[in-house]
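Student: no letters, just coordinates:
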């Protein structure tokens, strides 16, 4: 059985193409480090992952690469005296994932766009890179698309990523896929 192009792209991130991948990524990451922290990119770096998460190469869909600092979530050591256990410096768990931080930064940088989804791209010694898929809800191509209409509808509140509505939105998209898409597929056959 023939494999799809996306399966070969996915293999790129697995063990099969690991050595070649690491050599090429080293050159790419050097360029990415010199670029600004939030950059709009022409096309996604991991196309197969972007397509799974709702990316389409159409007007109104934007991909942004976000760079975050790596490292533990440690706080500044307090000046006043106390025993080390009560310093509150180490072992603090961040209440947001890196991915959510990347989505929020991209949403703040592009206030007219809505966050659709995001995925991890690469790591190096200093930074962690994510690509965030954003959509422009004001364009008719996005409003008329059944995949994106659940995010851009009137009943759905705007700026959902900053207001922590992402999980609720996922449920809405799944509901629309189950209910709306079958209806749209049946409609042309009835005419």
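Tutor: Looks like it arrived, so ask away. Model, not experiment: these values are computed from the prediction.
Student: could you use CA atoms for every contact and neighbour count after this?
Tutor: Fine.
Student: helix or strand for residue 142, just tell me which one.
Tutor: Using DSSP states H and E, residue 142 sits within helix 140-143.
Student: can you name every helix or strand that that helix contacts?
Tutor: When contacts are defined as 3 or more Cα pairs under 8 Å, 6 or more residues apart in numbering; DSSP states H and E, helix 140-143 packs onto helix 149-152.
Student: try it against this one:
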């Protein structure tokens, strides 16, 4: 199994880096179709199964995967246009105190409030957007309750907003 997962991981890395022309074209067409989809899209299975399994995904009932699109770059604030011009408008050069990956996890958590976020990973990016896949778990399923590896998530509610996922633990100000 280790050899197969290593081969799958290498082929995924080749498609992203653009070393193999056939894989690069498949990757680009995949990005084009993802751009046309909704911002948060639930999918059948992970695009990169090796990475998903390393983060805790299992192909069984109770696990779900969603792809989310996040705009690259700094945050934008609307320019104040009522009468006066503030000296410090705070329109440009704003930086959020959380990563785009954490923002992606929060978007998915708001879209699927009954599911808990386990982890997430990047699957691609183009000039405008970054695409993440978020692994979600349904804590009410008996398959999850009886699984000793993942049943701890039943008591952990709204993990994303409390900074309990790996992406949110890496944000500035949270490290110790």
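Tutor: Ah, there it is. These numbers come from a predicted model, not from an experiment.
Student: that older thread, average offset of the helix holding residue 142 of the first structure relative to the second structure?
Tutor: Mean deviation of helix 140-143 of the first structure relative to the second structure after superposition (mean Cα distance after the TM-score superposition for the first structure): 0.9 Å.
Student: so where is that helix in the second structure?
Tutor: The aligned range for helix 140-143 of the first structure in the second structure is 142-145, by TM-score structural alignment.
Student: pull out the buried residues from the matching stretch.
Tutor: 143-145 (16 or more other Cα atoms under 10 Å).
Student: among the residues you listed, which one lies nearest to residue 114 of the second structure?
Tutor: Closest to residue 114 of the second structure out of those is residue 144 (13.9 Å), distances taken as Cα to Cα.
Student: does the closest one touch residue 151 like I think?
Tutor: Yes: Residue 144 of the second structure is within contact range of residue 151, at 5.7 Å (criterion: Cα atoms under 8 Å).
Student: where do the helices sit along the first structure?
Tutor: Ranges of helices within the first structure are 5-11, 18-34, 47-52, 98-109, 140-143, 149-152, 166-190, based on DSSP state H.
Student: residue 74 of the first structure: which of those is closest?
Tutor: For residue 74 of the first structure, the closest of the helices of the first structure is helix 98-109, at 14.8 Å, according to Cα to Cα.
Student: average offset between that closest one and the second structure?
Tutor: Mean for helix 98-109 of the first structure is 0.9 Å (mean Cα distance after the TM-score superposition for the first structure).
Student: dump the residue contacts of the most centrally placed residue in the second structure.
Tutor: The centroid of the second structure falls nearest to residue 132 when counting by Cα atoms, centre = their mean (3.4 Å). Applying Cα atoms under 8 Å, 6 or more residues apart in numbering, we find residue 132 of the second structure in contact with 67-70, 101, 104, 120-124.
Student: in CSV: the residues you listed, plus neighbour count and distance to residue 54 of the second structure.
Tutor: Output for those, formatted as CSV (neighbours: other Cα atoms under 10 Å; distance: Cα to Cα, whole Å):
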residue, neighbour count, distance to residue 54 of the second structure
67, 26, 17
68, 26, 20
69, 24, 22
70, 18, 23
101, 24, 17
104, 25, 19
120, 25, 11
121, 19, 10
122, 15, 13
123, 19, 14
124, 17, 18
